[in-house]
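*Asks:* Requesting a structural model of the entry that follows:
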Amino acid sequence: MKPYRPEPFTDFSDTENHEALAASIRLVQGELGREYPLIIGGRRIMTEDTFNSINPSNSSQIIGTMSKANAQLAEQAIQSAGETFQVWSQTPVRERARLLFKAAAILRRRKHEFNAWLMLEAGKPRAEADADTAEAIDFMEYYGRQMIEMSETASSKLVWMNGEDNDLQYIPLGVGVVIPPWNFPLAIMAGMTTAAVVAGNTVVLKPASATPVVAFKFIELMEEAGMPAGVAQFLPGSGSEIGDFLVTHKLTRFISFTGSREVGQRIFELSAKSAPGQIWLKRFVGELGGKDAIVVDGEADLEAAARAIVSSAFGYSGQKCSACSRAIVHHKVYDAVLERCIELTANLTAGDVLDFGNYTGPVIDRSAYNKISGYMETGASEGRLMLGGGKADTPGYFIQPAIFADLGPDSVLMQEEIFGPILAFCKAGSFDEALDIANNTDYGLTGAVFSTNPSHLEAARSRFHVGNLYINRKCTGAIVGVHPFGGFNMSGTDSKAGGPDYLLQFTQLKLISEQL
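*Replies:* Predicted coordinates:
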């Protein structure tokens, strides 16, 4: 088996790649407005109750009309997954892994098509869409190999004992509920789903309401790769109607969730309670966001720091759990770094992602637009608006990247996850104080430090309490297998997606000992 290597990003300066993406966009535009069913046990089910997926770059354009599940259909989905588990869990590991490898090969061939769906439904610029698709490929390639290695090496870790044959096996858990986010609607959704599936589980996938078409297209792709009916149910619907039902169902064995802290905490609480007839403790695998900071020391490459701050803060309009929303800068270089970040940000444009000249696109929907606008007002009362914040007079949800200066460590903009293109600058009197400010949140997902002082870097390694710490580079852009991803505190369960331990979340160890 070939070793895993990260999927390369597409070079869109190459005319062939540029034209291939443009052709795929035209192809996808011809499919807009279609109606999409639920998928339960392989059956397509259309419902009278529906909702529309909207293009955030053009809110008058419907990407697709999605059937909406109710509790009765959710029960059918759970039962279908439970029945299929009896067979799928006994399927050989290499056969399950082969499904992922085939799906990755198909996605690689159809990369531009999925890029186009991501651009239109999620509002991703083409480079961000391409990175999303590449990461989905990476997850499948990596988890397939990881599951094979786990299954074939488990027993080798046991201590030998004379007179006994001891065997250690990773076995699947059962039926899982997968609730992915809208901001990485292909990569994270695919990673969460296929990790559970390759481990031998069956799943009910409840896609993000803002990006259900991308999820449907991926399930179709998995079917094309040979996924048996019932291994993954596709079940869009409202959290109030089917979300709690799925989480609390007695047949649900685990819940894999990526999203907001508030929703994640509620799911965690519900999953801890036993339903009548439930015979296990449910597992919760959660990634709940961040309030990430880049710390700039008084001794640092200021140009590299400024570029990393701007890239981390405003890529995909700051709609990443790893985005830099706080720049904590030593007082000696504060003005210089702030000024350079303003210069770089002034050159960024927010607009329709089909115009490849725009740096970033819209925020995801009207609710996000209004929420971010509220933070703009808060920021104006807490600090100084140095740049941006303007709203386009178009049918899309565009907000120009904004920088606020002179924020206090305990201010709202320094504490709350905004999930939008707002960057807060805070001045630190010393490097130690900068680390204190960086740790002064409920979260602990990603962070970065720019310094040329070896003792300061060592202090950051030990004191900066985040799951992913980056030194002299940006705090976004984790690569599967290279940067296992997951955070501390209220950022989640530190499950480290794309890492060597991730599949342990979806398996349980069984020891079989025979006396000879």
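
*Asks:* For the rest of this, base every contact and every neighbour count on C-alpha atoms.
*Replies:* Noted.

*Asks:* For residue 328, identify the helix or strand it belongs to.
*Replies:* strand 324-330 (DSSP states H and E).

*Asks:* So what touches that strand?
*Replies:* Residues outside strand 324-330 that contact it (CA atoms under 8 Å, 6 or more residues apart in numbering) are 291-298, 309, 312-313, 318, 337, 414, 417-418, 422-431, 434, 437-438, 447, 475-476.

*Asks:* Now, of those residues, which are buried?
*Replies:* The neighbour-count test (16 or more other CA atoms under 10 Å) marks 291-298, 309, 312-313, 318, 337, 414, 417-418, 422-428, 431, 434, 437-438, 447, 475-476 as buried among the contacts of strand 324-330.

*Asks:* Narrow the residues you listed to those in strands?
*Replies:* 292-296, 422-428, 447 (DSSP state E).

*Asks:* Out of these, which two sit at the greatest distance?
*Replies:* By the measure CA to CA, 422 and 428 form the most distant pair in these, at 19.5 Å.

*Asks:* can you map out the helices along the stretch 151-300 of the chain?
*Replies:* 187-198, 212-224, 244-248, 261-271 (DSSP state H, counting those that start in this stretch).

*Asks:* Which elements pack onto the last one?
*Replies:* Read that as helix 261-271. helix 244-248, strand 252-258, strand 283-287 (3 or more CA pairs under 8 Å, 6 or more residues apart in numbering; DSSP states H and E).

*Asks:* which other helices and strands contact the first one?
*Replies:* Read that as helix 244-248. helix 71-88, helix 261-271.

*Asks:* how many other residues sit next to residue 109?
*Replies:* When neighbours are defined as other CA atoms under 10 Å, residue 109 has 11 of them.

*Asks:* wait, what's in contact with it?
*Replies:* Per CA under 8 Å, 6+ apart, neighbours of residue 109: none.

*Asks:* One more, so I can put them side by side:
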Amino acid sequence: MTQKGRKKTASVASLNTVNLLKTNGKAKKSAAKPAATAKPASKKTAALKPASNSKPASNSSAKVSPQKKSPAKASPAKASGESLYGFPPYENERFTDFAGDAKAAREYEAGLEKARAEFGEEYPSIIAGEKVFRNEKLKSVNPSRHAEIIGLFQKNGTQDAKAAVEAAAAAFETWKNVPAPQRAKVLVKAAALMRKRKHEFSAVMTLEVAKNWAEADADTAEAIDFLEFYAREAMRYAEPQPIVASPDWMGETNEAFFIPLGVVAVLPPWNFPLAILAGMTTAAIVTGNTVVLKPSPDAMRIAYKFFELMDEAGLPNGVLNFLTGGADVGETMVEHPKTRMIAFTGSKAVGLHINEMAAKMEPGQKWIKRVIAEMGGKDAIIVDSEADLDLAAAGVSASAFGFSGQKCSACSRAIIDEKVYDEFISKLLERAVKIKVDEAATNPDMSAVSGKRAFRKIAEYIELGKLQGRLILGGKSDMSKGYFIEPTIFADVDANARIA
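*Replies:* Okay, here's the model as predicted:
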């Protein structure tokens, strides 16, 4: 429907749908732009020897900063990389041009074959370096072919979660005293190993969460960036930080020192299952903290592959513990009195629940817990009458339908000046109808959504959209083989509609 009042709306639906809204252009003008990014651990102890003059770290303060945003734009990294401990200057990992690099394309295909050869294998949980197996198992499946089982994982429970936190707390007593340069070297070694096998990591994501080659390659590149960047930043923050410069005649110097907190519970999402996981986990570890990691049930295989990488890079037992399970495991990790911090990326509802739980003091808890929670977004692109409509249509299409729109930065609504509304819709449709949808391994423009729950939620949302807007593209779904939903666009959406 088209609203007759001052503002009109259309919509590019949520996830892989777009809702288009029409405006009379009286708002502040803007160019088209987004409004809103199995070998087990060997028997190791914390063998990275603490410096003889290092001071024991207390639990009163820390520098742990797991940010989702790419470290590419952070300014201090290059300077610190040049000046500290002999690491080369920081540089972003380059994306792979598969169209122009036949060798890389062959390596990616080989990575897919290697991952397929491992289908159906069982993987343990790891607590203090020990393998843990349970009677009940969790399945990770290929969203493009849901009959294919990526791997079997342990259904851990609350007792496992408690044991993992205790193991991390015990390892912290040694790890906190390991000098920052030695901790950083573990990350740099892990980055080198991941860079050498980057197409293997990317291929696992293609099969486990249905990312096409470019999306998966970017995910792996960002994970490498986090490893390299946080290694350098940890050394910078290990140095005394000046606070206020005092005049010489006052005879005093003020400095701040960052020290580790303790056990960090890391709860990453499935949509950036390597980059965000790596960022949150390694930011904690390289600054002297220890981690209990519970990945999303939709992305357990890539998480275990990351655990194996950190183990190979020399991380001592207990510094990183790996669990798989349901909400009861995550809640136990959050509530445990020895958990000092929670790093979470996911839904608003779960993020608020975590904040609520973390705010409650548990028996035996000494410190107030800290929470870093990145939650969902509802993003718009505004197209005014002076915008380059071809560029705007390209931007909306790429933002809305890249990775099936399954990211917090995806465009789920476009607000368009009524003067160019019809022309913009025509250009958007011209692009959207060309989007190739297929199994992720074939490297299409768009593939399956993450799983059955996401499929049903999106399908229900599309049915609602048919009542609240004019369906001009897509709307069909099919889960007979994989969890596939067509690119979907609704026009003439009222600004107050639920899908707007």
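
*Asks:* circling back: out of the helices and strands packed on helix 244-248 of structure 1, deepest packed?
*Replies:* Highest mean neighbour count among these (mean count of other CA atoms under 10 Å): helix 71-88, with a mean of 20.

*Asks:* what would the helices and strands packed on helix 244-248 of structure 1 look like in a markdown table with distance to residue 286 of structure 1?
*Replies:* A markdown table is the format used below for these (distance: least, CA to CA, whole Å):
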| stretch | distance to residue 286 of structure 1 |
| --- | --- |
| helix 71-88 | 21 |
| helix 261-271 | 7 |
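
*Asks:* Identify whichever of the ones you listed lies nearest to residue 390 of structure 1.
*Replies:* Of all these, helix 261-271 comes closest under CA to CA, at 27.8 Å.

*Asks:* relative to strand 283-287, how tilted is that closest one?
*Replies:* Relative orientation of helix 261-271 of structure 1 versus strand 283-287 (axes from the mean of the first three to the mean of the last three CA atoms, to 10 degrees): 180 degrees.

*Asks:* Give me the mean distance between helix 261-271 of structure 1 and structure 2.
*Replies:* Aligned to structure 2 and superposed, helix 261-271 of structure 1 gives a mean residue distance of 0.7 Å (mean CA distance after the TM-score superposition for structure 1).

*Asks:* Give the aligned range of that helix in structure 2.
*Replies:* Using TM-score structural alignment, helix 261-271 of structure 1 corresponds to residues 348-358 of structure 2.

*Asks:* Any chance you could list what contacts that stretch?
*Replies:* 331, 334, 335, 344, 345, 369, 370, 371, 373, 374, 375, 376.

*Asks:* now with 10 Å?
*Replies:* With CA atoms under 10 Å, 6 or more residues apart in numbering as the test, stretch 348-358 of structure 2 has contacts from 327, 330-332, 334-337, 339-345, 347, 359, 368-377.

*Asks:* picking up where we left off before, please identify which of the helices and strands packed on helix 244-248 of structure 1 is closest to residue 199 of structure 1.
*Replies:* Using CA to CA, those put helix 71-88 closest to residue 199 of structure 1, at 9.7 Å.

*Asks:* And the closest one, what does it pack against?
*Replies:* Judged by 3 or more CA pairs under 10 Å, 6 or more residues apart in numbering; DSSP states H and E, the packing partners of helix 71-88 of structure 1 are strand 38-40, strand 175-179, helix 187-198, strand 202-205, strand 232-234, helix 244-248, strand 252-258.

*Asks:* so the fifth one corresponds to what in structure 2?
*Replies:* Following TM-score structural alignment, the aligned partner range for strand 232-234 of structure 1 in structure 2 is 320-322.

*Asks:* For that stretch, give me the average deviation versus structure 1.
*Replies:* Mean deviation for stretch 320-322 of structure 2: 0.5 Å (mean CA distance after the TM-score superposition for structure 1).

*Asks:* now that stretch: how far from the chain's centre is it?
*Replies:* Once both centres are worked out by CA atoms, centre = their mean, to the nearest Å, stretch 320-322 of structure 2 turns out to sit 18 Å from its chain's centre.

*Asks:* ok, now stretch 201-217 of structure 2?
*Replies:* The mean C-alpha position of stretch 201-217 of structure 2 is separated from the chain mean by 13 Å, CA atoms, centre = their mean.

*Asks:* same thing with stretch 440-460 of structure 2?
*Replies:* 18 Å.

*Asks:* Show me what counts as buried in it.
*Replies:* Neighbour count says stretch 440-460 of structure 2 has 440-441, 443-451, 455, 458-459 buried, by 16+ other CA under 10 Å.

*Asks:* And for stretch 302-321 of structure 2?
*Replies:* Those would be 302-321, for stretch 302-321 of structure 2 by 16+ other CA under 10 Å.

*Asks:* follow-up on the earlier one: quick check, nearest of the ones in strands among the buried ones among the contacts of strand 324-330 of structure 1 to residue 382 of structure 1?
*Replies:* residue 424 (10.2 Å).

*Asks:* What are the neighbouring residues in contact with the closest one?
*Replies:* 293, 313, 324-328, 379, 383-385, 402-409, 411-414.

*Asks:* Can you tell me the closest non-neighbouring residue to the most centrally placed residue in structure 1?
*Replies:* Structure 1 has residue 188 as the residue nearest its centroid, 4.3 Å off, counting by CA atoms, centre = their mean. Computed as CA to CA, 6 or more residues apart in numbering, the closest residue to residue 188 of structure 1 that is not its neighbour in sequence is residue 180, at 6.6 Å.
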